[in-house]
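Trainee: Fold the following, please.
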Amino acid sequence: MTETPENPQPTPTPAPAPSGPPAPDAGDHAFSPVTSSASTEPSAPAAPAQPAFMAPGGAPAPQPYQDGLPPYAGAAAYPGAASDPIVPAFPNVPAYDPNVPGGVPPYGGYPGAAPAPKKGLSKGALFGIIGGAIAVVLIIAAAIIVPAALRGPAVTASDVVENYLTALSEGDAEAALEYVDPYGEEALLTDDVLAASLELGAIEDIEVTEVTDSDEYEATVPVTFTIGGEQISRDFQVYSYGDDEWQIADGLISVAGFYGFEGLGLTVNGVEAPETAYVFPGTYELAVGVEQFTIEGDATTFVVASDADAEVLWDLRPTLTDEGAAQFRTLVRASVEECVAMKTLTTPCGMDLTDIDLDGHAPVEGTVTRTLTAEGQATLDSLTAEVSSGSIVTSYDTIDVDMTLQGDQGGAISEFEVWFGGYLGSPKVDFADESPAVVWE
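Mentor: The predicted model follows:
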């Protein structure tokens, strides 16, 4: 009987060769399995075959790394390994280097690997950066300097005053207004009014003192010029609003003295004047539109170069012309004579006798007799005409009229002479009406 030994060992058999195409030459960059050298000693039984990793579509998938490391190309063979060079599964993986501890040089792709040292900028790059910075600085400087050069020298307070007076002398109201604040009614700040001013008296010989001691915000600028040959010397107060924006505070003159001219069609250089207005320095002619009136004092043309010159305008008042006064007396006389001829107890002129005391007698309608006295005639001849308001003229003179009437007491009629009462009213005429007439009040 033949004895079988315990734990018999299987007869060693060589591992089956890997299937697939033959390994490429060492110089080819293709995947290659790791082979081991032949051994004469018995080997352990082969491990059961593992299923191959398959990619979608059936293609073999890359094998996982052993020990978490990829194969290295060009590395020296390990003991028992094939001498063929190993091609990396991924490009750019550093090869094994026996002179480096661990056999693998630092590689930026692995966690914990030291970063590669940074290279300094080349001279070309440095020159490019410096040149770009200089270009930016030059562009900014050009943006500041070029507009300033185009603007020219900064405008001074004296420049503004000279420009203002020059614009006036040239009849350019719009340009002149650029240097002042109108701050009010502008009806008289027009080219037409300015043209009439220059025709009455040209603005010439402008001399402006260059102010050097002004502060940042205000300046007093002395000037001299002529208006119609009349020498003018005055100061202008000029204020700065920033960015060389100077304006003249007292370049315009207030002419707020036109009170009492309502309804008379007052004009200044041919333009109807408001009650308050402003004018440029210049010459101004005032006129009224109602022919029976004129300006008190007979002065109608004024040179106005400052507020002090305008004070004379505050006291101006309208007055009747001699022809206007005569027309007023004529109208009043005609109205009085018409009323005196009436026999009624009342008249449009007044002389009302309806409530007169006749010692118990009632005044009888239609029995009144009125007669102008000699004094009354004389008063009418020299009747005082006063301008009441605007175009309205009145008189407060007393005109004597004798009056008699009859009184009735229980059918008994008596004659009475009026000593008290029945006075004329005050005549008023508005010459602005197309047909002036007397109204008694």
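Trainee: can we go C-alpha only for contacts and neighbour counts from here?
Mentor: Fine.
Trainee: Helices of the chain, residue ranges please.
Mentor: 123-151, 157-169, 173-177, 191-200, 307-314, 322-340, 374-381 (DSSP state H).
Trainee: Start and end of stretch 353-373, how far apart?
Mentor: Distance across stretch 353-373, first residue to last, is 18 Å (CA to CA, to the nearest Å).
Trainee: tell me how far that stretch is from the chain's mean position?
Mentor: In terms of CA atoms, centre = their mean, to the nearest Å, the centre of stretch 353-373 is found 75 Å from the chain centre.
Trainee: Turn the helices of the chain into JSON lines, including mean neighbour count and distance to residue 286.
Mentor: As requested, the helices of the chain are exported to JSON lines (neighbours: other CA atoms under 10 Å; distance: least, CA to CA, whole Å):
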{"stretch": "helix 123-151", "mean neighbour count": "11", "distance to residue 286": "43"}
{"stretch": "helix 157-169", "mean neighbour count": "22", "distance to residue 286": "20"}
{"stretch": "helix 173-177", "mean neighbour count": "18", "distance to residue 286": "20"}
{"stretch": "helix 191-200", "mean neighbour count": "20", "distance to residue 286": "11"}
{"stretch": "helix 307-314", "mean neighbour count": "14", "distance to residue 286": "10"}
{"stretch": "helix 322-340", "mean neighbour count": "18", "distance to residue 286": "19"}
{"stretch": "helix 374-381", "mean neighbour count": "15", "distance to residue 286": "32"}
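Trainee: Let's have these in TSV, adding distance to residue 422.
Mentor: Formatted as TSV, these follow (distance: least, CA to CA, whole Å):
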stretch	distance to residue 422
helix 123-151	83
helix 157-169	63
helix 173-177	61
helix 191-200	54
helix 307-314	42
helix 322-340	12
helix 374-381	14
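Trainee: Verify the stated contact: residue 294 with residue 322.
Mentor: No - using CA atoms under 8 Å as the test, residue 294 is too far from residue 322 to be in contact (9.8 Å).
Trainee: which residues sit in contact with the closest residue to residue 385 other than its chain neighbours?
Mentor: Nearest non-adjacent residue to residue 385, counting by CA to CA, 6 or more residues apart in numbering: residue 395, 5.2 Å away. Contact partners of residue 395, counting by CA atoms under 8 Å, 6 or more residues apart in numbering, are 383-386, 426-428.
Trainee: And this one, please, so the two structures can be compared:
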Amino acid sequence: MSDNDDKAPDQHGSKPLPAFPGAAAEPDAPVTPQTPPASEQPPAPQMPPAPRMPSEPQAPSVPQAPSVPQAPSAPPAPPAPPAPPASQAPYAPQAPAAPYAPQPSASPQPPQYAAAPQPGGAPYGSPQYGSQPQPAGGYTPPNKPKGKLGTGAIIGIVGGAIVLVVLLVIAVGFGVSRIGGTPGGGGGDKGPAAEASSASDAVKGYLTAISESDAKTALSYLSSPPSDSTLLTDEALEASNKLGPITKIKVPKSDGKSSSDDVTASYLLNGEPVTTTFSASDYDRDGKWEISGGTGSIYTRSFDGLGLTINGVAVDAEQVDVFPGTYELATTLKNFTLTGPTTVTITESYSSADTTEIKPALTDEALQQFHSLVRAAVDACIASTTLTAGCGIDIPSTISDGTQLTDGTITRSLSADANATIDSMKATPSYDNPTLVEGEYIGSPSVTADCTKDGATGRCSIYFAPSLGKPSVDMASDNPVVKWD
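Mentor: The predicted model follows:
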């Protein structure tokens, strides 16, 4: 019996069993029938490696043995059948020869086979025999397996994922902290908006909040808070309550039979009794009553440019909205003051404070400065001997009757009444521009000059000479200058 006889199929056609699960010769069984005569297989003598394999019992003991089936990826052997020539036969045995050559050297390299279990879970990998038909190019040594990662790599990936999750948790927590945490402080921010279950509750809560200088709560009772909130602040309310506190608030109960109601409230404003009516409604029937209007206004156009303040708050608008209460107007310009009833009150919704009697004026020091500026300007103009003197008293070189005046010979003088007018002149801020202060009409000076008429030369008196104009000074300027109209 030859060495190939033990691999020949028996007379019943059954397939010989492999020597052991890791035997690489097993896949070659199909190749053997393809070679015509047994004697035509020169490589057959190479088959003795089969006896060597018994030394490989280590493969079964190690779960990595499944990697051995990868060696049969020598599917190059199956392509051999299409070529009957004997020249193809040598190649069939060479395919298994490759696995045998690495196996003796592979035994000291179990780690490479350890990575092989990737193809499947069964150690002997019988399903792999069915998957052997692969392209010839797929035949590669099993020392670079694809699939499962080593323990170290898995630990690294898991550890990295844990770190990433921790960082995400920290980032989310930080974001929540930043969103949820708001710094405290600020006027009018004293708690959630109040809600009233009836019209009378809304009015009572509104007036109470105002009396306590709580602007935010007061605004929460209004159906449409004003867009301008310059004076709708705790600061303005605190000043208002110092000037005229609101006390003894009385509001009758409303019946609540309809979705709107007018409520008449009474209270003391700086000790003076006040009775006023507020309109409240619950049109959407959500149980929350709100006040329509509720605020008044102060017109400030006539104080433009004066650095106006109301209850100590700077105001730069033509009109401002205010809560019911007491308000004091003032200016921050050093040369100006406000005269008249500078304190006004608001008691009715949609009402406007009466400021018609409040007028800007110069301070005593500023008034003296104004008189001094006008006096200096007039004196300089009167002292001029030229035709062009300024202050509105320039004269032409030829007057209306044809008389020619000699420039440089002009003399001017003021009457006692005119001088008295300068010293006692009233200074009135302009209506359109209150920082521009205007003086009074002074009058015409007496004028003489050397003159020539009809060939005669002499000294002439000028009748109906131009008069001094009306002086005006911008008293808000750092360097005020007198101008003449």
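Trainee: out of the helices of the first structure, which comes closest to residue 259 of the first structure?
Mentor: helix 307-314 (7.9 Å; CA to CA).
Trainee: chain center to the closest one: distance?
Mentor: 33 Å.
Trainee: Show me what it is packed against.
Mentor: strand 253-254 (3 or more CA pairs under 8 Å, 6 or more residues apart in numbering; DSSP states H and E).
Trainee: Counterpart of residue 416 of the second structure over in the first structure?
Mentor: Counting by TM-score structural alignment, residue 416 of the second structure lines up with residue 374 in the first structure.
Trainee: Give me the aligned partner of the residue nearest to residue 385 of the first structure over in the second structure.
Mentor: With TM-score structural alignment as the criterion, residue 395 of the first structure pairs with residue 439.
Trainee: for residue 283 of the first structure, same thing?
Mentor: In the second structure, residue 283 of the first structure lands on residue 326 (TM-score structural alignment).
Trainee: Next up, the contacts around that match.
Mentor: Counted by CA under 8 Å, 6+ apart, residue 326 of the second structure has contacts 240-241, 243-244, 343-346.
Trainee: Repeat the analysis, applying 7 Å as the threshold.
Mentor: Contacts for residue 326 of the second structure (CA atoms under 7 Å, 6 or more residues apart in numbering) come out as 240, 243-244, 343-346.
Trainee: Filter those residues down to just the ones in strands.
Mentor: Residues of the contacts of residue 326 of the second structure located in strands (DSSP state E): 343-346.
Trainee: would you list these in JSON lines and tack on distance to residue 297 of the second structure?
Mentor: JSON lines is the format used below for those (distance: CA to CA, whole Å):
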{"residue": "343", "distance to residue 297 of the second structure": "14"}
{"residue": "344", "distance to residue 297 of the second structure": "11"}
{"residue": "345", "distance to residue 297 of the second structure": "10"}
{"residue": "346", "distance to residue 297 of the second structure": "8"}
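Trainee: Make TSV from those and add neighbour count and distance to residue 179 of the second structure to it.
Mentor: Formatted as TSV, those follow (neighbours: other CA atoms under 10 Å; distance: CA to CA, whole Å):
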residue	neighbour count	distance to residue 179 of the second structure
343	17	44
344	16	43
345	21	42
346	21	40
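Trainee: In terms of distance to residue 252 of the second structure, which of the residues you listed ranks first?
Mentor: Using CA to CA, these come closest to residue 252 of the second structure at residue 346, 21.5 Å.
Trainee: That closest one reaches residue 325, doesn't it?
Mentor: Yes - with contact defined as CA atoms under 7 Å, residue 346 of the second structure reaches residue 325; the gap is 5.4 Å.
Trainee: Identify the contacts common to these two.
Mentor: With CA under 7 Å, 6+ apart, residue 346 of the second structure and residue 325 have no common neighbours.
Trainee: any idea which of the contacts of residue 326 of the second structure is closest to residue 398 of the second structure?
Mentor: For the contacts of residue 326 of the second structure, the nearest to residue 398 of the second structure is residue 343 (58.4 Å; CA to CA).
Trainee: Mind telling me what the closest one corresponds to in the first structure?
Mentor: Aligned partner of residue 343 of the second structure by TM-score structural alignment: residue 301.
Trainee: Need the counterpart of residue 464 of the second structure in the first structure.
Mentor: For residue 464 of the second structure, the residue aligned by TM-score structural alignment is residue 420.
Trainee: what about that match, how many neighbours?
Mentor: 9 (other CA atoms under 10 Å).
Trainee: In the stretch 301-450 of the second structure, mark out all the strands, start to finish.
Mentor: For the stretch 301-450 of the second structure, the strands defined by DSSP state E, counting those that start in this stretch cover 308-310, 313-314, 319-322, 325-331, 336-339, 343-346, 359-362, 404-405, 411-413, 428-429, 436-438, 446-453.
Trainee: Just the terminal-to-terminal distance for stretch 265-279 of the first structure.
Mentor: First-to-last residue span, stretch 265-279 of the first structure, CA to CA: 18 Å.
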